[in-house]
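Trainee: Let me see the structure of the following:
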Amino acid sequence: MTSYRSSLLQLLDERGYIHQVTDPDALDALAERQVVPGYIGFDATAPSLHVGNLVSIMLLRRLQQAGHKPIVVMGGGTTKVGDPSGKDEARKLLTDETIGANIASIRRCFERFLTFGEGPTDAVMVNNDEWLGGLEYIPFLREVGRHFTINRMLSFDSVRLRLDREQPLTFLEFNYMILQAYDFLELSRRAGCRLQLGGSDQWGNIVNGIELTRRIDGTEVYGVTTPLITNADGAKMGKTAAGAVWLNPDLLSPYDYWQFWRNTDDADIGRFLKLFTDLSLEDIGKLESLSGAEINQAKIILATEATAMLHGREAAETAARTAAETFQAGGIGEDLPTLSLGEGMNITHALTGLGFTPSNKEAKRKIAEGAVRLDDVTVNDPGLMLVAGDQPLKLSLGRKKHGLLIR
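Mentor: This is a model prediction of the structure:
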């Protein structure tokens, strides 16, 4: 690890958040002598963020913990354009009403991780539509567009990879990197923002904003990126067969969120504890040293701490109790996902209805593999009709997915 003097870069470094830093010595000195406002942008393409966004949210939390000011920038303006990074096709264009509803829904998540208010280190949330929505096209091109060369824009991964795959890239999306760079300039002017944080895939966009701010206003600003967060098997964190691991409880229950963390690979325990919990490094070191069956205790602590941060301590402990009752005692926990059978339902549809399988075809395949159990008895008939009585039925897929079937 690099030797930093400021508490901000020390904290980010020792917990594994730093991949690249622009002018680290100057940023380190700035963070030592003043409160540094720093921002991350989030597009509002859905009513919830997902666990792939969590490292960025935790970056803002660490910024605040180190005595600095987090700025959450909601992309009310850039969402209308669509970030081409890592995408093979243009995103569906959303209405202003949908974008506004998504932003309101997403804010509830941030309130779990950050302290908002009017103080010098209190977090604020802003919407970049405030400045992007009022831009006049020709004046904007004259002031900002002249600082971007087509040659360099074509070299960015977000553009080059789309062109290499011969996938269309609209002129609308091509403008995204200019608008994101302009965000940094505006935030520097409006909020004294001196730092942009983000994932490693945003490095080029961050550097664009730094250069634009220096060229137009002469202001020195900085950037920090995190490494790409992958699982031990190399897969991008948060990508599961069942789909996105949402942060809003109406899209993913606290119990299922707890289970996501409980299923962490042994090799990822220490790294994820540093990134996604507030446990001390000393406590994390002790948990990292566990081996054999004891490593499961570290996974339970990771799951409970991560869930408590998002959903509250009570929901996290309820999820942990439910898991213990279901897995250890073979009972039925109080917090399992439920599905109403109505007048009756095919077991294939029940598996898909609970979200255990992405399709009925996959459900039938799991039944054929012998991976499905009803009240702990293996089911072999994909056409089995289920009818709930006074007591709920427990439907299980493998060892880790359990749900209740009710009337």
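Trainee: okay, CA-based contacts and neighbour counts for the rest of this
Mentor: Will do.
Trainee: Okay, the most centrally placed residue in the chain and residue 317: tell me how far apart.
Mentor: The centre of the chain sits closest to residue 53, judged by CA atoms, centre = their mean, with a distance of 1.9 Å. Distance, residue 53 to residue 317, by CA to CA, to the nearest Å: 24 Å.
Trainee: And residue 105, which helix or strand is it part of?
Mentor: Assigned by DSSP states H and E, residue 105 falls within helix 96-113.
Trainee: Show me the contact partners of that helix.
Mentor: 44-49, 57-58, 61, 74, 76, 79, 247-248, 309-311 (CA atoms under 8 Å, 6 or more residues apart in numbering).
Trainee: residues contacting residue 182?
Mentor: Residues near residue 182 by CA under 8 Å, 6+ apart: 144, 209, 212-213.
Trainee: Would you mind listing the buried residues in the helix or strand hosting it?
Mentor: Remark: residue 182 resides in helix 176-191, with elements defined by DSSP H and E. For helix 176-191, the neighbour count (16 or more other CA atoms under 10 Å) marks 176-188 as buried.
Trainee: Kindly report the same for stretch 21-30.
Mentor: Residues 21-22, 24, 27-28 are the ones in stretch 21-30 that count as buried (16+ other CA under 10 Å).
Trainee: following the helix or strand residue 130 falls within, which helix or strand shows up next?
Mentor: Counting by DSSP H and E, the element that carries residue 130 is helix 129-132. Once helix 129-132 ends, the next helix or strand along the chain (criterion: DSSP H and E) is helix 137-143.
Trainee: Could you also give me the structure for this second sequence? I'd like to compare it with the first:
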Amino acid sequence: MKFFDELKARGIIDALSNEEELEKKFNEGGMSFYCGYDPTARSLQLGNLFTIITCMRFQKAGHKPYMLVGGATGMIGDPSGKSEERNLLDMETLKENIDAIRKQLGLFVDFECGDNAAVLVNNADWWQGLGFLEFLRTIGKRFRVNEMLNKDSVKSRIESDSGISLTEFSYQVLQAYDFVTLNKLHNVSLQIGGSDQWGNMTAGTDLTRKMNQNQVYCMTMPLVTDQNGKKFGKSAGNAVFLDGSMTSPYKMYQFLLNQDDAIIDALLKYYTFLSLDEIAELDSKTKNEPHLRLAQKSLAQEVTKLVHGQEGLDAALRATQFFFGEKIENVSDADVASIFEDTPSVELSSEMLNEGGVIDMLSETPLFKSKKEVRRAIDQKGIYINNVAIEGPTQTLSKADLASETALVLRKGKKNYCVVKFK
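Mentor: Now for the predicted structure:
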């Protein structure tokens, strides 16, 4: 299957500025294209990963990616899809975010693969040297305010209670000039991004034609949403970050595993390199045996492995088994905090680990109201430490009972957990 046809079949193309020309160029290879990421956090997230994987597809098809980190635009904030003004970042935080995202992008696109090796660029490099008056004379005069007001990202904000500042109103001008500069310096002729970027992108194609007298193009992809229609993004409050210290491999795996049958086919096409035949087979199995959740498991495994490697996937799978009774051991405090994030916890003195009794410990947790209730539960063989049944009421505690550096996990019955931290 030709590259353009595969993008279409996967549903990756939402809109094109010139479909007939781009179909030919996509199939031929050799285009230089760019995709931008504003450093509003120290990690990109699952919504961004869709565009990153699309960049990987383009690179595999022989196109050259320019991965733009918005050191300049990140100081302002894109109003697209936002209902209110962003909080502006200080320069130190912005720099830390830029450095982190640069390293993160290097985990996915290939920066060393010859003629179409990816290139990292930062739009602060060309914006920092441009004065305000020069900006107005050379760039600002080429924009018409009435056209800018008609952009969806601007119209929705103007009609809202919060309105829009001149700062965010100017964002589309900055993004448009990024395209002009990349076209001039690197012969970049295509910009890709989410469908909420269409207005900013077409502003860039228009400005590049006016300033460089070159024809350039843009392609948008669908915005990825969960089963409730919420955007996979940090601004929507349901962020799944690519940085394992911010979202653990286990949390990422579980998020993907819990996606609805109605959207799983699209997510497999967007986020994995499984063939369309393999995805069709998974779709068929999902319809015939939905309880097995084979498509969700494939999605969770493919994406978690891509982001966190085999080691991260193994850790996620192992953590998942904890809830099926596997002994909890050799994990870190951070792992326990992540895996049992929604579980009640209590902090007790570490002196209790010096041969303290389990009854005393259990009575101090939210799982029990009294020592009498503890004894009854132990007699009924319904209490577990790290998924290992308590032997009896005289059992004592030691550091060997810890699942991590400072914590153990209690279970009452099948589903009632409590994390005990010792300080």
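Trainee: ok so, going back, which among the buried residues of helix 176-191 of structure 1 gets closest to residue 197 of structure 1?
Mentor: Nearest to residue 197 of structure 1 among the buried residues of helix 176-191 of structure 1: residue 184, at 10.9 Å, using CA to CA.
Trainee: before we move on, back to that, which bit of structure 2 covers the helix holding residue 105 of structure 1?
Mentor: Using TM-score structural alignment, helix 96-113 of structure 1 lines up with residues 91-108 of structure 2.
Trainee: quick check, distance from that stretch to the centre of its chain.
Mentor: Between the centre of stretch 91-108 of structure 2 and the centre of its host chain there is 14 Å, according to CA atoms, centre = their mean, to the nearest Å.
Trainee: Repeat that for stretch 168-187 of structure 2.
Mentor: 25 Å.
Trainee: same deal with stretch 329-341 of structure 2?
Mentor: Per CA atoms, centre = their mean, the centroid offset for stretch 329-341 of structure 2 relative to its chain is 21 Å.
Trainee: From start to finish, how long is stretch 121-135 of structure 1 in a straight line?
Mentor: End-to-end span of stretch 121-135 of structure 1 (CA to CA): 30 Å.
Trainee: same thing with stretch 99-111 of structure 2?
Mentor: Distance between the boundary residues of stretch 99-111 of structure 2 (CA to CA) amounts to 16 Å.
Trainee: repeat for stretch 241-251 of structure 1
Mentor: By CA to CA, one end of stretch 241-251 of structure 1 lies 16 Å from the other end.
Trainee: how about that stretch: buried residues?
Mentor: Buried, per 16+ other CA under 10 Å, within stretch 241-251 of structure 1: 245-248.
Trainee: okay if I get those as TSV plus secondary structure and distance to residue 168 of structure 1?
Mentor: Output for the buried residues of stretch 241-251 of structure 1, formatted as TSV (DSSP: H, G, I helix; E, B strand; the rest coil; distance: CA to CA, whole Å):
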residue	secondary structure	distance to residue 168 of structure 1
245	coil	29
246	strand	29
247	coil	32
248	coil	33
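Trainee: got TSV for these, with distance to residue 289 of structure 1 too?
Mentor: Shown next, in TSV, are these (distance: CA to CA, whole Å):
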residue	distance to residue 289 of structure 1
245	28
246	30
247	30
248	33
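Trainee: Just give me the closest of these to residue 272 of structure 1.
Mentor: residue 245 (15.6 Å).
Trainee: got a list of what the equivalent of the closest one over in structure 2 touches?
Mentor: With TM-score structural alignment as the criterion, the equivalent of residue 245 of structure 1 in structure 2 is residue 240. By CA under 8 Å, 6+ apart, the contact set of residue 240 of structure 2 is 45-46, 232-234, 247, 251-252, 255.
Trainee: what's the answer for residue 123 of structure 1, then?
Mentor: By CA under 8 Å, 6+ apart, the residues touching residue 123 of structure 1 are 64, 69-72, 114-117.
Trainee: coming back round to it: distance of the residue nearest to the centre of structure 1 relative to residue 40 of structure 1?
Mentor: Here residue 53 of structure 1 is placed at a distance of 11 Å from residue 40 of structure 1 (CA to CA).
Trainee: likewise residue 29 of structure 1?
Mentor: From residue 29 of structure 1 across to residue 40 of structure 1, the span is 21 Å (CA to CA).
Trainee: which residue ranges form the helices in the stretch 201-350 of structure 2?
Mentor: Assigned by DSSP state H, counting those that start in this stretch, the helices in the stretch 201-350 of structure 2 fall at 249-257, 261-271, 276-288, 294-322, 333-339.
Trainee: how about the fourth one: buried residues?
Mentor: Judged by neighbour count using 16+ other CA under 10 Å, the buried positions of helix 294-322 of structure 2 are 294-308, 312-317, 319-320.
Trainee: Which stretch of structure 2 lines up against stretch 145-153 of structure 1?
Mentor: Counting by TM-score structural alignment, stretch 145-153 of structure 1 lines up with residues 140-148 of structure 2.
Trainee: picking that back up, show me what the residue nearest to the centre of structure 1 aligns to in structure 2.
Mentor: Residue 53 of structure 1 maps onto residue 48 in structure 2, by TM-score structural alignment.
Trainee: Its match - that's part of a helix, no?
Mentor: Yes. With DSSP: H, G, I helix; E, B strand; the rest coil as the criterion, residue 48 of structure 2 is part of a helix.
Trainee: ok, so what distance separates the residue mapped onto residue 299 of structure 1 from structure 2 from residue 265 of structure 2?
Mentor: In structure 2, the residue matched to residue 299 of structure 1 (TM-score structural alignment) is residue 296. Distance from residue 296 of structure 2 to residue 265 of structure 2, counting by CA to CA: 9 Å.
Trainee: Check residue 162 of structure 2 too.
Mentor: Noted for residue 162 of structure 2: a distance of 37 Å to residue 265 of structure 2, by CA to CA.
Trainee: Same drill for those two, tell me which one is more crowded.
Mentor: Higher neighbour count among residue 162 of structure 2 and residue 265: residue 265, with 21 against 11, using other CA atoms under 10 Å.
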